[in-house]
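>>> A predicted structure for the sequence below; I have some questions about it.
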Amino acid sequence: MSAPGFRSALASGAFRRLCLAHGLATVGQLVLTFAVGVHVLAETRSGIWVSVTVALAFAPYAACSALAGVLADRRSRSAVLASAAWVRAALAVVLVVGLATGWPVGVVVGVTALLAVAATPSYPALAAATPECVPDRDLPPANALVTCVENVTWVAGPGVFGLLVLAGVGTTKTVLVAAGLFAVAGALAGPVGLHRPARVQQTGWLRDLVVGVTTTARQPGIRRPMGLAVLDNFLYGYLVVALVLLAAAAPDAEGRLGLLNASLTAGALASMVVVNRWTRGERTALVLLWTLLAFCAALVLLGAVGATALGVLLVGLAGGTTLVAEVAAVTLLQRATDQGTLARVFGIYDQLNVGAIALGSLIAGPLSAVAGPGGGLVVVACVGAALTAPALLARHRHDPGDVESQTVDRRQPAARPA
């Protein structure tokens, strides 16, 4: 038997197909969103309309992911991934017709928003499908790969759109390319054929949603790593804006911003080398806590030194620690949640994390205006460390409610809460 690692996780054909399908569909989603944004700008010459278009393309992730998780707990997770891709392919074709025949901007934006709604079940379905495709020992590297696919595709989407623009591909044909990516994603995910999760009894959608929220809130093994992941994403959202503000204060603003962002990505990718070893077995909870504290420490030092050469290195450390913390949190959630409610938990996870990133980005500007870019980063990072430290102390005191003690048999169906 091969040692646990990326190669071992990728030995699962089902996991490979689902990851690739999700990645292609995410690239298609971003390509389509930017293409429609360009079309709206050309038609209206209004920055407000462009903002509305982009906002409606991302708002469903924060508004609908919990309900999307309910869907992924009621159907085969591979079928949900495939259906989400096929529905988007169909809507993209409708959008192509609309662009070619000159539909009103409001209608075009509305169809784009529906595409975003159709995308929301994809991540909860993939996160819940991963433990079905790989054994427990391969969960950390598999989750690292899923996280890498998420990050790389969110970066690659705008790049693919840029290449299409440079190639002279018009908006309508660009949306058609996105439709093709959705169709390929559906064709990859459909044949995987995972079984539908077992259910104790048939309940309505609202009841299923309530069970997911209640399970998340009541079980420390779910609530704690999810709360730490939300904190991690909040700090990440703040950091993304803070990097722009820190670079703006440097003599070579554009060059310094490029270095900082490149370092953030390089640090995240470099952490892939060690993440599967660090997040194995009983070490996972400690790794989550220590790497989150290291992330906070890196941000405090970055706030102190600014966009200097040392600051560039600290951003790389921040990129690596935030990715390892997220992989550890995802692994703990998968181990602590039964298969019957796993997608609902990840729907809530996705919803809270998107909201946390948005909140962190939102307050970065106002807080930096008051305390300065560096001072604001120090304040936020110190708050993050203060919230993380008690959990680490509780872990070292062997708290009986610790996340590692909450592992369940994921093969069992979900039980109704008392």
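Structure's in. What do you need?

>>> Please make it C-alpha for all contacts and neighbour counts, starting now.
OK.

>>> Please enumerate the strands of the chain.
Secondary structure of the chain (DSSP state E): no strands present.

>>> Just give me the longest helix of it.
Longest helix in the chain by number of residues (criterion: DSSP state H): helix 13-44.

>>> Give me the helices and strands touching that one, please.
When contacts are defined as 3 or more CA pairs under 8 Å, 6 or more residues apart in numbering; DSSP states H and E, helix 13-44 sits against helix 47-74, helix 77-101, helix 105-119, helix 122-133, helix 139-166, helix 171-189.

>>> So what angle separates the directions of the second one and helix 171-189?
Between the direction of helix 77-101 and that of helix 171-189, the angle (axes from the mean of the first three to the mean of the last three CA atoms, to 10 degrees) works out to 160 degrees.

>>> Looking at the helices and strands packed on helix 13-44, spot the one closest to residue 336.
When the helices and strands packed on helix 13-44 are compared by CA to CA, helix 122-133 sits nearest residue 336, at 11.5 Å.

>>> Report the distance from the longest helix of the chain to the chain centre.
In terms of CA atoms, centre = their mean, to the nearest Å, the gap separating the centre of helix 13-44 from the centre of its chain is 15 Å.

>>> try this one next to it:
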Amino acid sequence: MNALQLYTPVPGTRRVPRNRLMLSILGGATMRVGKRDGLLSALRHRDLPVLLSAFAISASGSWAYNVGLSVYVYDQTKSATWAGAVTVGRFVPSMLFGAYGGVLAERFERIGFMVRLDLICTTLMAGLTVLAAFDGPAWAAIAIAAVNSTITMSYQPAVAATMPQLVPARDLAAANTLQNTVENLAVIAGPAIGALLLLSGSVSFAFGVNAASFLVSALLVIRIKVRSKPVDVTEDGAAGPVRQMLVGVRAIVSTTAARLLVAYSVLASFVYGVDTVQFLLISRERLGTGSDGYGYLLAGLGVGGIAAAALVNRISAWPRLGTAILAGMSLYCLPTLLFLVVDVPVGAFGIEILRGAGTLVVDVLAITALQRSMPPDKLARVFGAFFTLVLLAITLGALVTPQVLNHTSLNTTLWLAGLGIPAAAALGWPLLRRMDNANVARLAVLEPRIVVLQRAAILAEAPRAVLERLAAGAAELEVAAGQAVVTQGEEADAFYVIEQGGMTVSSHGEDGIERSLPPLVPGDYFG
């Protein structure tokens, strides 16, 4: 049962039933229940805005750097294969060592660990700035980017595992949506910054801005007050590196819902890998905007994610997440077919807005489900495995797309990404429907308990997700007439809501005289 204590009785109170049925929630933790929460409710928790600010600054610099790196390599080589190599070169090392990044994020205190990673990335980006200033070779720029990406692979699981410490469970979906919104804002602002810097003719300055953003991020992250407790990932020396990494994989595959949600998030990441190559060709061959149009298309994805943020927060509470996942995949992929006929930048921007909304649905639902369902002492390793799978998918997409383009055409890749991927996603519908039906059946069992909890004034305005978690951890008790439930001087260890019958209440004051208090009726609570 969930450990939960919502209310502590006043000393000297005695409650005795005069009928028989009530709902109890056992435990000793505390929870605040207020009015229904919206997307911005998560910002009430002090450390989350600090983390989001650091993330916004660092991500904006990184997106400016991403655009600069892709354009720098492409302009030097004039090759779609080399453009794909930028993505592959950054992600393959991360894919190989990323799972161990989750182990490191578990092994060390996470906030201090993230600060050290920011400082290392500052140094690497400073080196890339010097390289670009002296017109260094493309392969060297890709090599530095690969090392930087490998370092940041420990950062992502550290952030994801820290999030449940910054906000309560009811605000997790909102917090993740806000993080994705910040990232989408960075997708818009970063490429715009990168484009302005490219127009000025200074790619090295874009890399320098990224170096500065990592430094500012470190100065902000160090202000976060929450601290994690390091985990002995070696299990007293019995677990080697491989076994340590496999902990996260085993945790994901242990539940059907986690497997499905992660699988669809990985599939969406494959499509993004395809996009990293296709965007360059769409910009050059269809839109006539040259290499600069790459950032323009990425900005469209970001705008779509921002527009859908509030909706995604609401979707996270739906009982049929499988339906939402499949709809998100379809919205991400199907509009790609419009590039077969659209050849104006404004139309292309609108297409990417639609696609950005779709991919946000898939990503937020997968990450939030993992944060809510995985054990806290394994969470960083779970996200180490998750982000490694994501990078593997992006790498495969970026690696396969140039080969398909070399043997066919851009139209072929548009058909495959726009129709082939949704068709593959639809094959999982029976499994998604089974997951949805199981969740609906579980909620049907909980519904009578939820109704009882809603009668209590303290829970009347509680969000649906909170009521579901309380109901799942509740137990029904039948109490005989005259039996004491709470006795004066006892430690409060449960919260009770009366479902049927009533309770008489009496109290012994300081003078030792027993006095009767107003009785309790169905819908009243105590404990």
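Yep, that arrived. Model, not experiment: these values are computed from the prediction.

>>> Got a TM-score for the pair?
Here the TM-score for the pair of chains, by TM-score structural alignment, normalised by the length of structure 1, is 0.77; 401 aligned residues with a CA RMSD of 4.4 Å.

>>> one step back: so which of the helices and strands packed on helix 13-44 of structure 1 is nearest residue 258 of structure 1?
Comparing these under CA to CA, the one sitting nearest is helix 139-166, at 13.9 Å.

>>> Using the aligned residues only, give the average distance of the closest one to structure 2.
Average distance, helix 139-166 of structure 1 versus aligned residues of structure 2 after superposition (mean CA distance after the TM-score superposition for structure 1): 2.5 Å.

>>> and that helix, what does it pack onto?
helix 6-10, helix 13-44, helix 122-133, helix 272-278, helix 309-336.

>>> what's the closest of the ones you listed to residue 92 of structure 1?
Across those, residue 92 of structure 1 has its closest neighbour in helix 13-44 (8.1 Å, CA to CA).

>>> Pick the most buried one from the helices and strands packed on helix 13-44 of structure 1.
helix 122-133 (a mean of 25; mean count of other CA atoms under 10 Å).

>>> okay, it sits on what stretch of structure 2?
Helix 122-133 of structure 1 corresponds to residues 155-166 in structure 2, going by TM-score structural alignment.

>>> OK, contacts around the nearest residue to residue 193 of structure 1 once chain neighbours are set aside?
Nearest residue to residue 193 of structure 1, sequence neighbours excluded (CA to CA, 6 or more residues apart in numbering): residue 78, at 6.1 Å. Contacts for residue 78 of structure 1 (CA atoms under 8 Å, 6 or more residues apart in numbering) come out as 18, 125-126, 129, 189-190, 192-194.

>>> cutoff 10 Å now
Counting by CA atoms under 10 Å, 6 or more residues apart in numbering, residue 78 of structure 1 touches 14-15, 17-18, 21, 72, 84, 122, 125-126, 128-129, 186, 188-196.

>>> Please say which position in structure 2 it maps to.
Using TM-score structural alignment, residue 78 of structure 1 pairs with residue 111 in structure 2.

>>> next one: residue 231 of structure 1
Per TM-score structural alignment, residue 231 of structure 1 is aligned with residue 267.

>>> what about residue 366 of structure 1, how many neighbours?
13 (other CA atoms under 10 Å).

>>> isn't it right up against residue 375?
No. Residue 366 of structure 1 is not in contact with residue 375 according to CA atoms under 10 Å; the separation is 12.0 Å.

>>> hang on, residue 121 of structure 1 packs against residue 75?
No. With contacts counted by CA under 10 Å, residue 121 of structure 1 stays clear of residue 75, the gap being 11.0 Å.
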